[in-house]
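Q: sequence plus the predicted model coming up.
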Amino acid sequence: MKYWNIEGGISDCCLWDGVSCDTASGYVIAIDLSSSWLYGPLTSNSSLFRLSHLQKLNLAFNDFDTCTMPSEFGKLSRLTYLNLSSVFSGRIPYEISRLTNLMVLDLSAVADYYLYVREGQLGRVITQNMTNLRELYLDGTTISSPVPEIFGNLSSLTHLSLRRCCLSGELPKNIFQLPNLQYIDLYNNYLSGYLPEFNVSSRINYLSLAENTFHGKLPDSIGNLKALNFLDVRQSSFSGIVPHSLWNLSQLSKVDLSDNHFNGQLQYTIGNLAKLTVICPSFNNFSGGLPSSLGKLTQLKQLNLGYNNLSGQVPTSLLGNLTQLQFLVLDNNSLSGQIPSSFENLTQLVYLSLRHNRFSGPIPSSLGKLTQLKSLLLSSNLMDGELPISFPRSIEDIELQHNRLTGSIPSTSIANVTLLYHLDLSSNSFTGVIPSSLFELRLSYLRLDYNQFTGSLNISKLYNLDFFLQLETI
């Protein structure tokens, strides 16, 4: 083949890069030329299609001029592994269904490569004869039809990835009954209807159903997924109360329930998920208080409960053990009371957003001890009192607008925050002269309007300023 660079006059193809041969017969049995900068069309008369003993072929991420997929691939009947990801465009030929020994098939498409299956032909072309399939990846392939019932016959299937395939209709009832299925990704399709029941002995550890149009509740049988590590159902139109059984899945490390219509209270048993690192139930209708059991999630790095109907105070016990937490969002709820000083325990915190709540009292000076903090977003609350003497040196974004803060800006709180680029103190009751140290910062956004500052402004040193608004008398 012209794609190989034969160095030193080596004519034995078994010594070429990416080629493996059977030691006994000398036949070529495997070719891996993935990401090898190959270019030009792969034609039907290529010598590749004469390698009748070939078992593994990987041509992923090369440039064959977006040519169509040759039907001659169907001649390689001994293939058990075929990866043509991001290689071809056009229709997937029916002849590929002759590869009955395939265990792994990857025809995923990205960028300018768009494969498609004729409407309603997915089962006939891909799966009808491939009963040995263990892994199937068709991400980005245009299918434009429901998932065929015949998928339920692929009893050896462990991995199924059909991201962005324009799939529609309801999932077949047997899809989650496959005995060996471990990984299923159906992200960003047009799937609808109720979610089928899960196998009582399911091995699924990765489940992504995000960005679809399902309706109804998550089935109680989701509690059968004892091995589940990753769950993503964001933006999928689910509603109702999250099944209690979900909070007993002790292997979960990431859960994204955001942008659905879930309601009810967050269950205390959420504290059972000891391995949880990310949980995101934002943009739902959860109500009630924050369960103190969240404080048991000592591995948690991201917690996003924004845009719900949560109320009450933040339990002090919630913060004591979350020493790994980096990202905390509680904004757009009805949380009240003072911000606990125990926030100082969150030593790894990078992003803190408590916007649009009913928090009151002063900004805890203990926040100045959070040496990793980059964003402090406390706008639209009932905060009062004066600014803390100091902010963390790491801070980049401070938003305190629409509160009841008073007093002057301490020069010590501003002088050392040299990384600060976004500062909004508008709509408070600040007074006094703005410290000159503020104008030494590299701010790109500054709002001071709707306060009672006095004195003059010297913004000429703010070379990076993109937005400045000062409307009231200062």
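A: Everything's here; your move. Residues are numbered from 1 along each chain as shown.

Q: only C-alpha atoms from now on, for both contacts and neighbour counts.
A: OK.

Q: could you measure from Ser35 over to Asp424?
A: For Ser35, the distance to Asp424 (C-alpha to C-alpha, to the nearest Å) stands at 48 Å.

Q: neighbour count for the two, which is higher?
A: Asp424 (20 against 12; other C-alpha atoms under 10 Å).

Q: that one and Leu469, how far apart?
A: Separation of Asp424 from Leu469 (C-alpha to C-alpha): 10 Å.

Q: this is the comparison structure:
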Amino acid sequence: MALLSPSFIFSTFFYSILFSSSVFAGNNTQKGIQEHFSALLHLKHGFNFSEKASTNLSSWDLNDTDCCVWGGIGCDGDNSHVISIDLSNRRISGRIDFESLFRLQSLQSLNLASNYFNPSPFSPGFNQNLSSLRELSLDWINISMQGSEWVQALFLSVPHLRDLSLRYCGLSGPIHSSLSKLHFLKSKLDLSNNNLSGSLPSFLVNLSKLEYLDLSFNSFSGPIPSSYGNEFRNKLGGGLDVIHNASSSQLEYIYLGNNYLQGMVSFIFKLVKLSSISLPFNNFSGVVEVGSFQTLKSLFSLSFR
């Protein structure tokens, strides 16, 4: 009887392990996407929509189990997890099934802008954790909450956000200090066109990595805090030359139009990464030397009126 060589035994053992691992991984992948398939169908069930206006949702079909090809859905490289949902501007009404939404634990980007949800996205059901979420856009959704309510809901449920847009959401009151705990905010913070009020929060200066900050068309009042090195546009009295340490700012875009800002505008020349500046309809004064713009090497757009 011939003896099996050690190399043959090792090779057989190795490929057996490899095959078992592949089957196990495949089963896990299938299980993960099936879980997301079920969660998305439950999420859809709470929506009211027109088949014509919401073509994305129309493709969410029980008979098509590959949810990675559904409209508005993005999956990771091996199609094992849903990582993005974009249902913006689809004239969707109804409710958001939060229990189903929070089952999508791999979700990184969520865009539900320009729809008509009731109750709002930050209702009491928004109380679990989506720690993977990096981008959230809820523009033009009627949230109508005071600052302490929506800010704390964000901090508790989506603590790792990098990009947040809540334009035209009916937000009101001062911005709660919990917003400063969203340490990962980097790409964008857009809270423009709301009813936010009070003084401009000094704690926002702690979000030092922000590239885009928009607080325009609100009702903030008072001077810009002297601690600011990269802060922006509102109905603020007082000059902008109080800004310090601006050279360390990561900001690339400044839009300060349609406010009550006063004083000199020389602070912009310290924001060396700026590529676009818009300052119309304010009360700025003083003379700006054309040569000063040489410090802004990346500048391609400039508007004073």
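A: On my side now, so go ahead. A quick note: this is a predicted structure, and the numbers were derived from the prediction, not measured.

Q: what would you report as the TM-score here?
A: Remark: TM-score between the superposed chains equals 0.67 [TM-score structural alignment, normalised by the length of the second structure]; 241 aligned residues with a C-alpha RMSD of 2.9 Å.

Q: so Phe304 of the second structure touches Asn282, yeah?
A: No. At 9.0 Å, Phe304 of the second structure does not count as touching Asn282 under the criterion of C-alpha atoms under 8 Å.

Q: between these two, who's got more neighbours?
A: Taking neighbours as other C-alpha under 10 Å, Phe304 of the second structure and Asn282 compare with Asn282 leading, 19 against 12.

Q: residue in the first structure paired with the more buried one?
A: Under the alignment (TM-score structural alignment), Asn282 of the second structure maps onto Ser236 of the first structure.

Q: in what helix or strand does that match lie?
A: Assessed by DSSP states H and E, Ser236 of the first structure sits outside every helix and strand.

Q: that one contacts Thr213, doesn't it?
A: Yes. Look at Ser236 of the first structure against Thr213 with C-alpha under 8 Å: they come within range, at 5.1 Å.

Q: and the helix ranked longest in the second structure, what's buried?
A: Taking DSSP state H as the criterion, the second structure has its longest helix at helix 6-45. Using 16 or more other C-alpha atoms under 10 Å as the test for burial, helix 6-45 of the second structure gives 29, 32-37, 39-44.

Q: again with stretch 125-141 of the second structure
A: 126-141.

Q: for those, which one is nearest Ser7 of the second structure?
A: Ser132 (44.6 Å; C-alpha to C-alpha).

Q: the closest one maps to what in the first structure?
A: So Ser132 of the second structure corresponds to Arg78, using TM-score structural alignment.

Q: cool, and Tyr212 of the second structure?
A: Aligned by TM-score structural alignment, Tyr212 of the second structure pairs with His159 of the first structure.

Q: that match contacts Ile184, correct?
A: Yes. With contact defined as C-alpha under 8 Å, His159 of the first structure reaches Ile184; the gap is 6.0 Å.

Q: more neighbours: those two, which one.
A: Ile184 (22 against 19).

Q: just the element for that one, please.
A: Counting by DSSP H and E, Ile184 of the first structure is part of strand 183-185.

Q: elements contacting that strand?
A: strand 159-161, strand 206-208 (3 or more C-alpha pairs under 8 Å, 6 or more residues apart in numbering; DSSP states H and E).

Q: just put these in a markdown table and tack on distance to Gln302 of the first structure.
A: Shown next, in a markdown table, are these (distance: least, C-alpha to C-alpha, whole Å):
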| stretch | distance to Gln302 of the first structure |
| --- | --- |
| strand 159-161 | 26 |
| strand 206-208 | 18 |
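
Q: ok, back up a step: which elements pack onto the longest helix of the second structure?
A: Using 3+ C-alpha pairs under 8 Å, 6+ apart, the elements in contact with helix 6-45 of the second structure are helix 98-101.

Q: can you measure across stretch 4-18 of the first structure, start residue to end residue?
A: Start-to-end, stretch 4-18 of the first structure (C-alpha to C-alpha) is 9 Å.

Q: do stretch 72-80 of the second structure as well
A: End-to-end for stretch 72-80 of the second structure, by C-alpha to C-alpha: 16 Å.

Q: with stretch 182-199 of the second structure instead?
A: End-to-end distance for stretch 182-199 of the second structure, by C-alpha to C-alpha: 20 Å.

Q: and stretch 328-337 of the first structure, by the same measure?
A: 17 Å.

Q: what's the answer for stretch 237-253 of the second structure, then?
A: Stretch 237-253 of the second structure has an end-to-end distance of 21 Å (criterion: C-alpha to C-alpha).

Q: could you pull out the buried residues of that stretch?
A: 237-240, 242-244, 246-247, 249-253.

Q: and Gly222 of the second structure, what's its match in the first structure?
A: Match for Gly222 of the second structure (TM-score structural alignment): Gly169.

Q: average gap between whichever strand or helix holds its match and the second structure?
A: Element membership for Gly169 of the first structure (DSSP H and E) is strand 168-170. Compared with the second structure after the fit, strand 168-170 of the first structure shows a mean deviation of 1.7 Å (mean C-alpha distance after the TM-score superposition for the first structure).

Q: neighbouring contacts of that strand?
A: Ser144, Ser145, Pro146, Val147, Asn189, Tyr190, Leu191, Ser192, Gly193, Tyr194 (C-alpha atoms under 8 Å, 6 or more residues apart in numbering).
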